[in-house]
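**Student:** Pasting the sequence and the predicted model now:
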Amino acid sequence: MSNSRPGIKVSGLISSGKVSAKEGVQESRAFDVPTSLPDSGEIEQIAGQRPHLQVASSASPMRWEVVIDELHDVDVDLVYDSPFQTEEDSIGRYDPESIDELAHTMANAGQQEPVVVRWVNGRFELIAGHRRIRAARSMGWTKIRARIVKLDDTAAEKGLMVHNEGRKENTDYKKAKLYARAKAKGYARTQDELAHMFATKQGSVSKRLAMLTLPEPILKMLDAKPDLIGMGTAKTIHELVEELPGEIDLVVKAVERIKEQNAPENSVRAWVAQMVQSRNKVHEKKRTDSKPKVITDPRNRQLYTAKLEGRVITLRVSAMELDPVEELALMVEYFQNKANAIATATSKPTEVE
């Protein structure tokens, strides 16, 4: 049985003089905070990763404009929302209940992740952390841990976009609109470039962008409720519109069922197929279940009655003076002549002008 115990960090204690190193034992620096700063790197790192950063001392006044990439406790009152955070990006994110839940978590577990800011015009502009700063304010915090980066407007907006796209509560529809905005801004020209910028698959980019071409009534529903359907259901809707171009209203109703009746997303195709089949049966029944047609002579005496059932025509000889056998022969002769005329018309060579 091994008597070895897990190692403990003692270099800090040795450096502070609280513990003395034994003779011949060298002081380890493996766990110390690095003294040199890494490059800021790609936008994905700025918004999504946590590199090893220098935690600068706040003992002396800071020149925030020269800070490149450091962690600091900054005044909450100096932190402002990003001007690149659109109203659409903010919908539903800052409701009091969700902010209270986040504040409760931060009060009990502390601030697990710093906000990301840049110094602009005498204040800190948020790149990531719009909900955390609101939670901090709701608790009356005066300081918040922030990662201060040096970015121009373009890099700041791209960093914000990448951060917003990566939020776990974000929807496929909102991501689609974010991709379209990034493309319109010139930050990415192709779907491959969008996939690289947002660190996702090109196939996912394509499916999400396709959501923006759904029928207008469905887009309006998504604007009001962005999590109504995902890109998989949107793909099914596109297929149905292509297969049944005359049934767009029915497809829209299928989506309305999701909104109003909480129907499952994957029920769209089956529900549309069921409605089309049911409606066709009713239409066929109305078309074929017609009342018998009465054929009379000039004196309004009933001679025949005819009825259509599906593709079956039934002719009843009503007048007693008429011989059914002779009437049948006349019918056969009529239809034979019609068949011959059709054959002649279809076999006649086309004249060339």
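**Tutor:** Received, thanks.
**Student:** can we go C-alpha only for contacts and neighbour counts from here?
**Tutor:** Noted.
**Student:** and Val74, what helix or strand is that in?
**Tutor:** Following DSSP states H and E, one finds Val74 within strand 69-75.
**Student:** For His283, give its distance to Leu240.
**Tutor:** 21 Å (C-alpha to C-alpha, to the nearest Å).
**Student:** Second structure follows, compare the two:
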Amino acid sequence: MPAPRPIAAWPPSSCASIRAQGVVQPIVVRGVGGGRYEIIAGERRWRAAQMAELAAIPAIVRECSDEEALALGLIENIQREALNPLEEAQALQRLLNEFALTHEDLAEKLGRSRAAISNQLRLLRLPEAVHRHLESGALSAGHARALLALPAEAQVAAAERVLREDLTVRATERLARGMAQGPKPASARDPNIIALEAEIAAVLGLTATVIPRSRGGELRLSWDDPEQG
């Protein structure tokens, strides 16, 4: 039986491949008594196998507590299931909340950089309307991260324009920079400096401010979440 947590449906187009090749990656289960098993990780593969009318699929049986099962399931699904960017961010946030992990802990467990974890979690700050586009696949994580440079009230309008004009991620970054700057004053900042700040922010997952000096310059980093410090 599946674990008691919501999960998005497997794309029907994948069923033909599952039917022809079977499930290659075993699901992970644990016994719950009476000859029954609970799926810890791989529920999408199990549902796809049902849709493909497979009689059996490979499974690994593990003994673990409820807490261990939840942690293992979330980590396995982040690493192996075809989660959309928002689902992945939600799973990461759940791990942080329920197991008192830090961004550094998550990065180590998942084999990613801390900046990558922080950048993924930032997607949760976007409005619900933008979340829907992420869930449907209309917007990529790269598009969504570019929109984070804008005030909340401008993010939805920018997302609609991205979809309407079918903009690339790079074009979306330029759009966001232009909207964030507003009308260009006479003493406008150097666009190269602004572009550099955006690139640094994208890599580190932090707000970057570059202050040019007569000799060299200064880089200031700021953040909202203490875990990003």
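**Tutor:** Done, it's in. Quick caveat: nothing in here was measured; it's all calculated off a predicted structure.
**Student:** Drop the TM-score for these two in here.
**Tutor:** The TM-score (TM-score structural alignment, normalised by the length of structure 2) is 0.65; 181 aligned residues with a C-alpha RMSD of 2.9 Å.
**Student:** circling back: the more surrounded of His283 and Leu240 of structure 1?
**Tutor:** Remark: of His283 of structure 1 and Leu240, Leu240 carries more neighbours, 19 against 12, as counted by other C-alpha atoms under 10 Å.
**Student:** Let me know the next secondary structure element after the host helix or strand of the more buried one.
**Tutor:** In the assignment (DSSP H and E), Leu240 of structure 1 maps to helix 231-243. The helix or strand immediately downstream of helix 231-243 of structure 1 is helix 248-261, counting by DSSP H and E.
**Student:** now for that following helix, which elements pack on it?
**Tutor:** Helices and strands touching helix 248-261 of structure 1, by 3 or more C-alpha pairs under 8 Å, 6 or more residues apart in numbering; DSSP states H and E, are helix 216-224, helix 231-243, helix 268-288.
**Student:** Repeat the analysis, applying 7 Å as the threshold.
**Tutor:** helix 268-288 (3 or more C-alpha pairs under 7 Å, 6 or more residues apart in numbering; DSSP states H and E).
**Student:** starting at the chain centroid, how far to the helix it packs on?
**Tutor:** In terms of C-alpha atoms, centre = their mean, to the nearest Å, the centre of helix 268-288 of structure 1 is set 31 Å apart from its chain centre.
**Student:** how about that helix: buried residues?
**Tutor:** Val268, Arg269, Trp271, Val272 (16 or more other C-alpha atoms under 10 Å).
**Student:** Which position in structure 2 pairs with the third one?
**Tutor:** It refers to Trp271 of structure 1. For Trp271 of structure 1, the aligned residue in structure 2 is Leu175 (criterion: TM-score structural alignment).
**Student:** in structure 2, which residue is closest to the centre?
**Tutor:** Pro85 (3.5 Å; C-alpha atoms, centre = their mean).
**Student:** List the residues that contact it.
**Tutor:** Residues near Pro85 of structure 2 by C-alpha atoms under 7 Å, 6 or more residues apart in numbering: Leu134, Ala141.
**Student:** The helix or strand encompassing Arg170 of structure 2 packs against which elements?
**Tutor:** If you go by DSSP H and E, Arg170 of structure 2 is part of helix 169-181. Helices and strands touching helix 169-181 of structure 2, by 3+ C-alpha pairs under 7 Å, 6+ apart, are helix 141-147.
**Student:** Which residues does the helix it packs on contact?
**Tutor:** Contacts to helix 141-147 of structure 2, defined as C-alpha under 7 Å, 6+ apart, come from residues Pro85, Leu123, Gln155, Val169, Thr172, Glu173, Ala176.
**Student:** Leaving out sequence neighbours, find the closest residue to the match of Trp271 of structure 1.
**Tutor:** Ala158 (7.9 Å; C-alpha to C-alpha, 6 or more residues apart in numbering).
**Student:** Matching that neighbour against structure 1, which residue comes up?
**Tutor:** By TM-score structural alignment, Ala158 of structure 2 lines up with Ala254.
**Student:** quick one: contacts for that match?
**Tutor:** Val268, Trp271, Val272.
**Student:** can you do 10 Å?
**Tutor:** Contacts of Ala254 of structure 1 were listed using C-alpha atoms under 10 Å, 6 or more residues apart in numbering, and they are Ile237, Ile248, Ala263, Glu265, Ser267, Val268, Arg269, Ala270, Trp271, Val272, Met275.
**Student:** Would you reformat the residues you listed as CSV and include distance to Thr142 of structure 1?
**Tutor:** Listed next are these as CSV, based on distance: C-alpha to C-alpha, whole Å:
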residue, distance to Thr142 of structure 1
Ile237, 50
Ile248, 55
Ala263, 46
Glu265, 45
Ser267, 51
Val268, 51
Arg269, 54
Ala270, 56
Trp271, 55
Val272, 56
Met275, 60
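**Student:** Check these against Ile229 of structure 1 and report the nearest one.
**Tutor:** Glu265 (6.5 Å; C-alpha to C-alpha).
**Student:** where along structure 2 do the helices fall?
**Tutor:** 15-21, 43-51, 66-80, 85-99, 103-110, 114-122, 128-136, 141-147, 152-165, 169-181, 191-204 (DSSP state H).
**Student:** tell me the most buried of those?
**Tutor:** Among the helices of structure 2, the stretch with the highest mean neighbour count (mean count of other C-alpha atoms under 10 Å) is helix 141-147, at a mean of 22.
**Student:** Run the chain-centre distance for that one.
**Tutor:** Per C-alpha atoms, centre = their mean, the centroid offset for helix 141-147 of structure 2 relative to its chain is 11 Å.
**Student:** And stretch 173-190 of structure 1, by the same measure?
**Tutor:** Worked out by C-alpha atoms, centre = their mean, stretch 173-190 of structure 1 lies 13 Å from the chain centre.
**Student:** Next: stretch 44-62 of structure 2.
**Tutor:** That offset, for stretch 44-62 of structure 2, works out to 25 Å (C-alpha atoms, centre = their mean).
**Student:** Equivalent analysis for stretch 59-71 of structure 2, please.
**Tutor:** Using C-alpha atoms, centre = their mean, the distance between the centre of stretch 59-71 of structure 2 and that of its chain works out at 24 Å.
**Student:** Can you check which part of structure 1 that stretch sits on?
**Tutor:** So stretch 59-71 of structure 2 is aligned with residues 146-158, judged by TM-score structural alignment.
**Student:** Stretch 100-120 of structure 2 too?
**Tutor:** Residue span in structure 1 matched to stretch 100-120 of structure 2, by TM-score structural alignment: 188-208.
**Student:** And for that stretch, what's in contact with it?
**Tutor:** For stretch 188-208 of structure 1, using C-alpha under 10 Å, 6+ apart, the contacting residues are 42-44, 158-159, 161-166, 171-177, 179-183, 187, 209-210, 230-232, 234-235.
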